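In: Sequence plus predicted model, see below.
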Amino acid sequence: MTTDHDSATPARLVDRSRRLGADPRNTNYGGGNTSAKGPGRDPVTGQDVPLLWVKGSGGDLGTLTEPGLAVLRLDRLHALAQTYPGVEREDEMVAAFDYCLHGRGGAAPSIDTAMHGLVDAPHVDHLHPDSGIALATAADGPELTRRCFGDRVVWVPWRRPGFQLGVDIAAVRRANPQAIGVILGGHGITAWGDTSDECEANSLEIIRVAEKFLAEHGRPEPFGPVRDGYQPLPVEQRHQRAGELAPLLRGLASTDKPQVGHYTDTDTVLDFLARERHPQLAALGTSCPDHFLRTKVRPMVLDLPPTAPLEQTAARLRELHTAYRADYTRYYDEHAEPGSPTMRGADPAVVLVPGVGMFTFGATKQTARVAGEYYVNAINVMRGAEAVSRYAPIDEREKFRIEYWALEEAKLARLPKPKPLATRIALVTGGGSGIGRAIAHRLAAEGACVVVADRDADAAQRVAAEIGGTDVAIGVHADVTDAAAVRDLVRSACLAFGGVDLVVNNAGLSISKPLLDTTEADWDLQHDVMAKGSFLVAKEAARVLIAQGMGGDLVYIASKNSVFAGPNNVAYSAAKAAQAHQVRLLAAELGAHGIRVNGVNPDGVVRGSGIFAGGWGAQRAAVYGVAESELGAYYAKRTLLGREVLPEHVANAVFVLTAGELSHTTGLHIPVDAGVAAAFLR
């Protein structure tokens, strides 16, 4: 792409970008872009040519790497300005960027590429700081910009991002040689400099001066006084109510397509929702294109205090959801043109519940979380604008032009096909080792968000960390024999991801003793963990599954021993038989809710098993008269296929049962035993 003599320019650009992106006061996740211009070697002619390095489409400044830069020939980009057909056809210019790429060109150029290339400065930053957007969305933004910066920063009226905006800013730069940057109406800021350090310093000057101006000139309580009865609930009550509401809200937000949820109860959100003016401000929606694309035209806002009865709150949320969908359909119908993309969905991306917090939704946990972060940015913007003026975001028509932009639709079309378990939230008990660990890894690899539950909290958290960050998996301590602990476990899943779709009852232990040596305590412990534990988990999970109204899966990891009678194993095998019959009973009961209940019957999973490592292996080896180290091979020899069963084989069965191909199967037990004729199902 480039040669050694020009490598310092993109390296410095990446360093600057990461510094700017690391501070949320400067820009939001995935928002903004930076650029640098410099010479590069044309490998064909051997001559230096002018190049532009600019953050590519879809990247994030805080985590930018050099492969995330688009690299273009600056002379060819400037030549586009001579053939630019005008604002009515400016979308055509994005395809023309491909003809300006240097070599393979690196990342895909973003819509803001023209702004970076046409502005006559070696280094350019375009950012979305809350303080800058507050001025950009104030009703008297031009005057406030003049008061705040003098002639050092210039106001540019709102224009949708694109080639024409680049032309406009380039003209402002030429006409105002004293200026270090601009405030883009309704949008954000752009700054420039002769060096990378100067450009960064100019960006930070605009942001910090705007922050100081808002602090010094803003009036107190711009959102109005606290409304009586709308104060935040105490933390425990707040999280209890959030856990109760999350499945209902996720089900509503998934009316058109399944969504993953995220819950936020920061002081910023709770204070906004406690204030008298939050309903009318929230109705205005967000303004910055990056904010708006992730939060939709406006949030759905509950108009009841947090102390309202749960039944009343739930009923009102359903009414508001119906009204939201009707209003969104009106918004689409009113602004759609013959060539507009079809409506993508009428459900809210942001739901605000006074006293409780904010629920956000998206196709992934990260998307849902980032939508929440953007709405926090929007609250900060509204606070700043209202403190010194009146919040006046771009109008609905402009919002629609961005949301249903053909270029945005093309970007969505380039996204990879979702994995089979995308948007599904899995809860795996006994997930800290062995079969549970393998199941958690497999479900996450197939696209699910996973709650790894285990009575060994360290093991649960270790497995979750193996899988990835908290956008993919969390580890939770849980004793499945304790009803309160199980309720807390399911609530943790709801607070983390919005609900539950797929529950794997895998937690277990085994005590191998002859009948006469089996104590009452042995029997009780065995049944408490597996028979009772599975019942408690299924019961709490069913509450959530029914509240969501999205169907779901319960999978029991039973055993070959649930149907096969072996010696010295009465407590374990009886508990497994109880689990196996729970599958049949719950399949019959929950089918009306679209909830499928199935089981997996493994045999002799020795490798990686917490049960076998905890003494069960030594006990069973003694029963069969073999060395413990040979137990896996012993089990394999007695099967029809002659193969050892591994945790991953059980995980494969769970995936097959839940991935969609067996959508009409419930009440089934799948043997994963390499063929044990005595355990054939009849």
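Out: That came in fine, so what should we check first? Numbering: from 1, shown residues only.
In: Only C-alpha atoms from now on, for both contacts and neighbour counts.
Out: Noted.
In: For the strand or helix carrying Leu352, enumerate the helices and strands it packs against.
Out: Counting by DSSP states H and E, the element that carries Leu352 is strand 350-353. Contacts defined by 3 or more Cα pairs under 8 Å, 6 or more residues apart in numbering; DSSP states H and E place strand 350-353 against strand 300-301, strand 357-362.
In: what's in contact with it?
Out: For strand 350-353, the external contacting residues (Cα atoms under 8 Å, 6 or more residues apart in numbering) are 273, 295-296, 298-303, 306, 358-361, 371-372.
In: Between those residues, which sits nearest Gly193?
Out: Among the contacts of strand 350-353, Ala371 lies closest to Gly193 (Cα to Cα), at 31.8 Å.
In: these two touch, right, the closest one and Pro299?
Out: No. With contact defined as Cα atoms under 8 Å, Ala371 and Pro299 do not form a contacting pair (10.9 Å).
In: residues in contact with His262?
Out: His262 sits next to 359-361, 365, 368-369, 372, 495-498 when contact means Cα under 8 Å, 6+ apart.
In: And what about it, helix, strand or coil?
Out: Three-state assignment for His262 (DSSP: H, G, I helix; E, B strand; the rest coil): strand.
In: okay but His477 is in contact with Asp454, surely?
Out: Yes. In this structure, His477 is within contact of Asp454 by Cα under 8 Å, at 5.4 Å.
In: anything in contact with each of the two?
Out: Ala460.
In: quick one: Ser512 and Trp616 touch, right?
Out: Yes. Using Cα under 8 Å, Ser512 is in contact with Trp616, at 6.6 Å.
In: ok, back up a step: so which of the helices and strands packed on strand 350-353 is the most surrounded?
Out: strand 357-362 (a mean of 28; mean count of other Cα atoms under 10 Å).
In: and after that strand, which helix or strand comes next?
Out: With elements assigned by DSSP H and E, the helix or strand that comes after strand 357-362 is helix 365-388.
In: Now do that following helix: distance to the chain's middle.
Out: The chain centre lies 16 Å from the centre of helix 365-388; the measure is Cα atoms, centre = their mean, to the nearest Å.
In: just stretch 261-270 next, same as before
Out: 15 Å.
In: Endpoint to endpoint, that stretch covers what distance?
Out: The first residue of stretch 261-270 is 18 Å away from its last residue (Cα to Cα, to the nearest Å).
In: mind listing what's buried in it?
Out: 261-265, 269-270 (16 or more other Cα atoms under 10 Å).
In: for stretch 307-324, same thing?
Out: Residues 307, 313-314, 317, 320-321, 324 are the ones in stretch 307-324 that count as buried (16+ other Cα under 10 Å).
In: Put this next to the first one:
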Amino acid sequence: MSAVNDLITRSNRLGADKRNTNFAGGNTSAKGAETDPVTGEDVELLWVKGSGGDLGTLKESGLAVLRLDRLRAMVDTYPGVDDEDVMVERFDYCLHGRGGAAPSIDTAMHGLVDAAHVDHLHPDSGIAFATAADGPALTEACFGGRVVWVDWRRPGFQLGLDIAAIKKANPQAIGCILGGHGITAWGATSEECEANSLEIIRGCETYLAEHGKPDPFGDKVAQWAPLGEAERRERAAALAPVVRGLASTDHRQVGHFTDAPEVLDFLASAEMPRLAALGTSCPDHFLRTKVRPLVLETAADAPLADVIAQLQERHAAYREEYRAYYERYATEDSPAIRGADPAIVLVPGIGMFSFGADKQTARVAAEFYVNAINVMRGAESVSAYEPIAESEKFRIEYWSLEEVKLQRRPRPKPLAGRVALVTGAAGGIGKATAERLAAEGACVVIADLDAEKAAAAAAEIGSADVAVGVSCNVTDESAIKSALDAAALAFGGVDLVVNNAGLSLSKPLLDTTAADWDLQHDVMAKGSFLVSREAARLMIAQGLGGDIVYIASKNSVFAGPNNIAYSATKADQAHQVRLLAAELGEHGIRVNGVNPDGVVRGSGIFASGWGANRAAVYGVKEEELGQYYAGRTLLKREVLPSSVADAVYALVGPDLGLTTGVHIPVDSGNPQGFLR
């Protein structure tokens, strides 16, 4: 299995450097012999990266394993380029052993080329050559006959035959530039193949650096110059929910924002509109970025209302143009149109918004468009950028094989595509709620007074594609706006807010000071009002509806002793639910509440002294308080933070979509908390 180990090591090295290939782009292979357990005889095998995998993180399970004799026998039954789909289906009949990944469309290239090791990669520098108007001449000038040009052909069996023939006819060659696509290199050993790949990639980089003009995107446009960082990101946060709402016209999307230097430089350039209209070229690029982006041409400091007006106008035009593109090339066998909204939105002076079904897809779309910018820069610096024809892009975007790949994806979780912000979420009920929402597919913003704890809680849930932590003092309007701005920049907006932040000062009336009263009401009554107001403003801008959930309390309906400040503010929160449900329903925003009781384990409030106080009131030991609360319930079961999280999910999940203005008790059956 040394061939496999060498292949994995080589793949990981190549994939770790984004100069060599983009995320999940390209594929690598190795050939070798292994004993067939059925016949006991050696059989020649091909190990090749399977469909959808990423070289940087490739493991053996991500390889497809095929018998070379059967794969090469397909040459004799190849019906021609009009039946490429049939050939991919036949790969399954060449598989060896159990398990492994599904073979990719590029499998034929690896199997038919007469070399023990083959790399097919998508480096920006190589694609710059591949999309240059005079790519063949550039390839000859840079490499002589050591690297051969191959005219554009859609990936498939015929491309594999073409490259195999070119290698045979050019024994001196180490690889080739694939027009409009990328590079392929080969070698007798894994080390030689990797060295040849890097020679092509670094050779292209060096040629572009030495021969390219310094301003390939033309003069800078003064009104498109980037705003200062603070102003730029404030404008981006204001635009994000509007852009996301439009980009979700057909399917709800999660957003991503970047104002990376290469993006801002491209957006400030005179040639940006022309180049953006040409679209991307490498199949991996436009499959994720769509055929072209939506481009605004507003001044960086234009009034926000003017930018939104142009955005709405151009979005409508984009949808019409995309539908026309589909209708121009679709046949009766084409998959149905997948949605006419843009995946990439470019705003001069501000940055780039990208969208996908989840955060990773949205982020990767942005990375691919940055790759495309690098490609355009390289091609324009030494020639002219000339991507493949629009008709060819359609043939790949709506290829039945791509449709099959999409259908192999796991079924989305119930909250996929939704963004949640939970206050007081670094521990207790808030953390349990954030964990449950993330487990059901939501992206989650952990908002807490303690920024370090918020970040730590988010990291426990998952990567930044799943959860982020932000500092938020819910009594401070500017802090709340900053938290929602952070959510908009991280995920495109917010769909779901849980007002959980709170504290408790348990004192008799005569011991309760005005400061106690004000603090209690500032954090919970005023705080939840402020959070809901800013969240509603954002949700209305998105136009996607939404959910606001208040974590209230049994004490909102039950008059208990020595608890005037806490219970009064919980009653305030409970009525906010009713008031906001009545007001926000016309915007599709549902507002509901949860009334927990006796949540002791994991509770920050109980740990901060409230537990000791309540234990003293009820005449029990503090460590027995949870059992005491359970004992007075109808179900005799302790209420946990996860119990409250379950109720929140029930309210915001797919089953109660017509429910608003209600409170759900989560108290194990406490008659004192019955709603009446």
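Out: Looks like it came in fine. The structure displayed is predicted, hence computed values, not measured ones.
In: coming back round to it: redo the buried residues of stretch 261-270 of the first structure as TSV? Include distance to Leu421 of the first structure.
Out: Shown next, in TSV, are those (distance: Cα to Cα, whole Å):
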residue	distance to Leu421 of the first structure
Gly261	15
His262	18
Tyr263	21
Thr264	25
Asp265	28
Val269	31
Leu270	33
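In: re the thing from before, give me the subset of the buried residues of stretch 307-324 of the first structure that lies in strands.
Out: Among those, no residue falls in strands (DSSP state E).
In: whereabouts in the second structure does the lengthiest helix in the first structure align?
Out: Assignment by DSSP state H gives helix 310-335 as the longest helix of the first structure. On the second structure, the counterpart of helix 310-335 of the first structure by TM-score structural alignment is residues 304-329.
In: ok, back up a step: where neighbours are concerned, which of the contacts of His262 of the first structure has the most?
Out: The most crowded member of the contacts of His262 of the first structure, judged by other Cα atoms under 10 Å, is Phe497 (35 neighbours).
In: Show me what that one aligns to in the second structure.
Out: Phe497 of the first structure maps onto Phe491 in the second structure, by TM-score structural alignment.
In: before we move on, what about Thr665 of the first structure?
Out: Aligned counterpart of Thr665 of the first structure in the second structure: Thr659 (TM-score structural alignment).
In: so stretch 475-488 of the first structure matches what in the second structure?
Out: Aligned by TM-score structural alignment, stretch 475-488 of the first structure falls on residues 469-482 of the second structure.
In: Would you mind measuring the gap between the ends of that stretch?
Out: End-to-end distance of stretch 469-482 of the second structure (Cα to Cα): 12 Å.
In: list the buried ones in it?
Out: Residues of stretch 469-482 of the second structure classed as buried: 469-476, 479-482 (neighbour count, 16+ other Cα under 10 Å).
In: Might you specify the subset of these located within helices?
Out: Residues from these lying in helices, with DSSP H as the criterion: 479-482.
In: Run through the strands of the stretch 51-200 of the second structure in chain order.
Out: Counting by DSSP state E, counting those that start in this stretch, one finds strands in the stretch 51-200 of the second structure at the ranges 63-67, 117-121, 147-150, 175-178, 182-187.
In: could those go into JSON lines alongside distance to Glu271 of the second structure and mean neighbour count?
Out: As requested, these are exported to JSON lines (distance: least, Cα to Cα, whole Å; neighbours: other Cα atoms under 10 Å):
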{"stretch": "strand 63-67", "distance to Glu271 of the second structure": "42", "mean neighbour count": "25"}
{"stretch": "strand 117-121", "distance to Glu271 of the second structure": "28", "mean neighbour count": "27"}
{"stretch": "strand 147-150", "distance to Glu271 of the second structure": "28", "mean neighbour count": "22"}
{"stretch": "strand 175-178", "distance to Glu271 of the second structure": "26", "mean neighbour count": "26"}
{"stretch": "strand 182-187", "distance to Glu271 of the second structure": "24", "mean neighbour count": "27"}
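In: Ok, which of the ones you listed comes nearest Val242 of the second structure?
Out: Shortest distance between Val242 of the second structure and the strands of the stretch 51-200 of the second structure, using Cα to Cα, is found for strand 182-187: 35.9 Å.
In: other SSEs contacting the closest one?
Out: Packing partners of strand 182-187 of the second structure (3+ Cα pairs under 8 Å, 6+ apart): strand 117-121, helix 124-130, strand 175-178, helix 190-211.
In: Contacts for it next, please.
Out: Here strand 182-187 of the second structure makes contact (Cα under 8 Å, 6+ apart) with 115-123, 126-127, 130, 174-178, 192-194, 196-197, 200, 282.
In: Just give me how far it sits from the chain centre.
Out: Taking mean C-alpha positions (Cα atoms, centre = their mean), strand 182-187 of the second structure and its chain are 30 Å apart.
In: That strand maps to which residues in the first structure?
Out: Mapping strand 182-187 of the second structure onto the first structure (TM-score structural alignment) gives residues 188-193.
In: and Ala558 of the first structure, how many residues sit next to it?
Out: Burial measure for Ala558 of the first structure: 30 neighbouring residues, criterion other Cα under 10 Å.
In: Ala542 of the first structure pairs with which position in the second structure?
Out: Per TM-score structural alignment, Ala542 of the first structure is aligned with Ala536.
In: ok but that match is inside a helix, no?
Out: Yes. Ala536 of the second structure: assigned to a helix according to three-state DSSP.
In: what residues are up against it?
Out: Residues counted as contacts of Ala536 of the second structure (Cα under 8 Å, 6+ apart) are 584, 589.
In: Check the spacing between it and Ala236 of the second structure real quick.
Out: In terms of Cα to Cα, Ala536 of the second structure sits 18 Å off from Ala236 of the second structure.
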